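Chemist: got a predicted structure plus its sequence, pasted below:
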Amino acid sequence: MMLGKDAHLLVIGGARGLGFELARTAVAQGARVTVTGRDADVAAARAAELGPPARGLACDLLDAGSVGRLFGDLDVVDHLVLTAIERDHNTVAGFRADAAARMMLIKTVGYANAVAHALPKLDPGGSVVLFSGLSMWRPSPGSTTMSMANSAIPGLVNSLAVEIAPVRVNAITPGTVAGTEAIDNADPVRAEFFEAQRLRTPAKRLPTPQDIVEAVLFLLTCSSVNGENLVVDAGAHLL
């Protein structure tokens, strides 16, 4: 699916990971892209890797002032993707409430606040995609906070899709994605869990980063898809 030449895509959290891969594909399609990270210099450096159509700006979803400054620097936004996350390896037995609160604020209040600030800039024919995660249904070792935060995203999508119409709002729920930092740097216990996820897929393969990118582009551009949560897990939920 194509975003369209000169469409403006804003990826909050796009200076790394799947957000960066999405930005790379969007630039190749001729879109204008803004990627954000907490550090302005890092975001600018990552944008420079993408080429002249890309811009890198600072945005910390835990800082309302930072979010306001971001949108003060932007013109019309055609598509907004929220993929920012602070991974929290947290169990109930050893629960760290402060770390959990930070992560929950980013993915709940932070996401909602970003959309609120984006609203005056969003094109009425545009769209928003929020990243959730399969841990809301299939928790992995240490995913207590992640499971809670990811579970909140579909509810936020439902509310936003009604409240900010005609702008469309959807979620994507990736399963375990091959070749990502979380997989490559997993400790032995989590690596065993991720391998079990691969084996439970019908074709014994995990989705790739490009699979996730293509799914996000579909949600951004298909005008009849609204208020949905697209699960991209290579069918692991079936078995």
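Modeler: Happy to help now that I have it. Numbers count the residues shown, from 1 in each chain.

Chemist: every contact and neighbour count from this point should use C-alpha atoms.
Modeler: Will do.

Chemist: now do the same contact list for residue 68.
Modeler: residue 117 (CA atoms under 8 Å, 6 or more residues apart in numbering).

Chemist: now with 10 Å, please.
Modeler: 59, 61, 113, 114, 116, 117, 118 (CA atoms under 10 Å, 6 or more residues apart in numbering).

Chemist: and here is the other one:
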Amino acid sequence: MTTLLNKKLVIIGAGSGIAAQLAADAAALGAEVVSVGRPAVDLADEASLAALAERVGELDHLVSLAADPANGPVTGLDREAVHRAFDAKVIGPLLLAKHFAGRFRPGGSILLFSGVAAWRPMPDRSVMAATNAAAATLAEALAVELAPLRVNALSPGIIDSGAWDGPGKAALFESVAARNPARRVGTPADVSAAALPALTNPYLTGTTLHVDGGGRLA
């Protein structure tokens, strides 16, 4: 395993509970963490991504956690919302790879975020399933094209990260905990604990790590 000590880690999607946990854990291991989110960067705007790459310069690791869900019945989907969902999960990360690819130091890596909906589709989550599946496939394709730069994906399940806060949260979490093999929902710490080895294991690439309590199997 390599180390994060004195490594520059750029996290796209600052503001989420998972991003905050990963930033804190990486900093505790000695990483120089650069966390960015809206309005500092817009994954739907290539010029914004190119400018970010110029500001960052050389780096060791890049993580993209951004998401912009377009949930709801397929019969009522809004085209622009679908476009934003793909910008956040697929097109934006692809363009991040375009503008950052030549800036990674030896041993560097990219970590994209997929999600359990790609393996366990649910009603009203067709766009989420499609974007998450595309993110996992993109990681594989980039791992081949950008080698030896490592590229992996991480697929969280239901995580108590703040994204589910609101009416129905307790019932949802109870249902998830009763159904999945881990018998609980996940935490940002669970996700960070898997993300760190994905960044530092020099023989891990083109892989999707499932941090879902077995939820994709339930």
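Modeler: Good, I have the coordinates. Just so it is clear, the structure is predicted and the values come from calculations on it, not from any experiment.

Chemist: just give the TM-score of the two.
Modeler: Once superposed, chain against chain, the TM-score is 0.93 (TM-score structural alignment, normalised by the length of structure 2); 218 aligned residues with a CA RMSD of 1.8 Å.

Chemist: over in structure 2, see which of the contacts of residue 68 of structure 1 survive.
Modeler: Using both residues aligned by TM-score structural alignment, their matches' CA atoms under 10 Å, structure 2 keeps these contacts from the contacts of residue 68 of structure 1: 59, 113, 114, 116, 117, 118.

Chemist: so which of those is surrounded by the most neighbours?
Modeler: Ranked by the number of neighbours (other CA atoms under 10 Å), those place residue 59 first, at 26 neighbours.

Chemist: structure 2: matching residues for the host helix or strand of residue 162 of structure 1?
Modeler: In this assignment (DSSP states H and E), residue 162 of structure 1 forms part of helix 144-163. Aligned using TM-score structural alignment, helix 144-163 of structure 1 spans residues 126-145 in structure 2.

Chemist: may I have the secondary structure class of residue 11 of structure 2?
Modeler: Assigned by DSSP: H, G, I helix; E, B strand; the rest coil, the conformation of residue 11 of structure 2 is strand.

Chemist: hmm, back to that, and the angle from the helix or strand just after the helix holding residue 162 of structure 1 to helix 144-163?
Modeler: Moving toward the C-terminus from helix 144-163 of structure 1, the next helix or strand (DSSP H and E) is strand 168-174. Per axes from the mean of the first three to the mean of the last three CA atoms, to 10 degrees, the angle that strand 168-174 of structure 1 makes with helix 144-163 is 160 degrees.

Chemist: ok, back up a step: off-centre distance for the helix holding residue 162 of structure 1?
Modeler: Distance, stretch centre to chain centre, for helix 144-163 of structure 1: 12 Å (CA atoms, centre = their mean, to the nearest Å).

Chemist: what of stretch 168-183 of structure 2?
Modeler: With CA atoms, centre = their mean, you get 22 Å for stretch 168-183 of structure 2.

Chemist: now that stretch: buried residues?
Modeler: 173, 176, 177, 179, 180 (16 or more other CA atoms under 10 Å).

Chemist: just give the nearest non-adjacent residue to the first one, would you?
Modeler: Closest residue in space to residue 173 of structure 2, ignoring its immediate chain neighbours: residue 185 at 6.3 Å, by CA to CA, 6 or more residues apart in numbering.

Chemist: what residues are up against the residue in structure 1 sticking out farthest from the centre?
Modeler: Residue farthest from the centre of structure 1, counting by CA atoms, centre = their mean, is residue 93 at 28.4 Å. Listed by CA under 10 Å, 6+ apart, the contact set of residue 93 of structure 1 reads residue 142.

Chemist: what's the match for it in structure 2?
Modeler: Checking TM-score structural alignment: residue 93 of structure 1 goes with residue 75.

Chemist: looks like residue 80 of structure 2 contacts residue 70 (just checking).
Modeler: Yes: Residue 80 of structure 2 lies in contact with residue 70 (CA atoms under 10 Å); the separation is 9.2 Å.

Chemist: who touches both of these two?
Modeler: What both residue 80 of structure 2 and residue 70 touch, as defined by CA under 10 Å, 6+ apart, is the set residue 86.

Chemist: what stretch of structure 1 lies opposite the longest strand along structure 2 in the alignment?
Modeler: Assignment by DSSP state E gives strand 104-113 as the longest strand of structure 2. Counting by TM-score structural alignment, strand 104-113 of structure 2 falls onto residues 122-131 of structure 1.

Chemist: next helix or strand past whichever strand or helix holds residue 71 of structure 1?
Modeler: For residue 71 of structure 1, the host element (DSSP H and E) is helix 64-72. Once the chain leaves helix 64-72 of structure 1, the next helix or strand it forms, by DSSP H and E, is strand 77-82.

Chemist: let me see the contact set for residue 70 of structure 2.
Modeler: Applying CA under 10 Å, 6+ apart, the residues contacting residue 70 of structure 2 are 77-86, 124-128.

Chemist: buried subset of those as a ChimeraX selection?
Modeler: Of the contacts of residue 70 of structure 2, the buried ones go into a single ChimeraX selection, burial set by 16+ other CA under 10 Å:
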select :82,84,85,86,124,125,126,127,128
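
Chemist: from the contacts of residue 70 of structure 2, which ones fall inside helices?
Modeler: 79, 80, 81, 82, 83, 84, 85, 86, 126, 127, 128 (DSSP state H).

Chemist: for those, which one is nearest residue 193 of structure 2?
Modeler: residue 128 (23.8 Å; CA to CA).

Chemist: so the aligned partner of residue 65 of structure 2 in structure 1 versus residue 36 of structure 1, what's the distance?
Modeler: In structure 1, residue 65 of structure 2 lines up with residue 83, judged by TM-score structural alignment. Going from residue 83 of structure 1 to residue 36 of structure 1 by CA to CA, to the nearest Å gives 10 Å.
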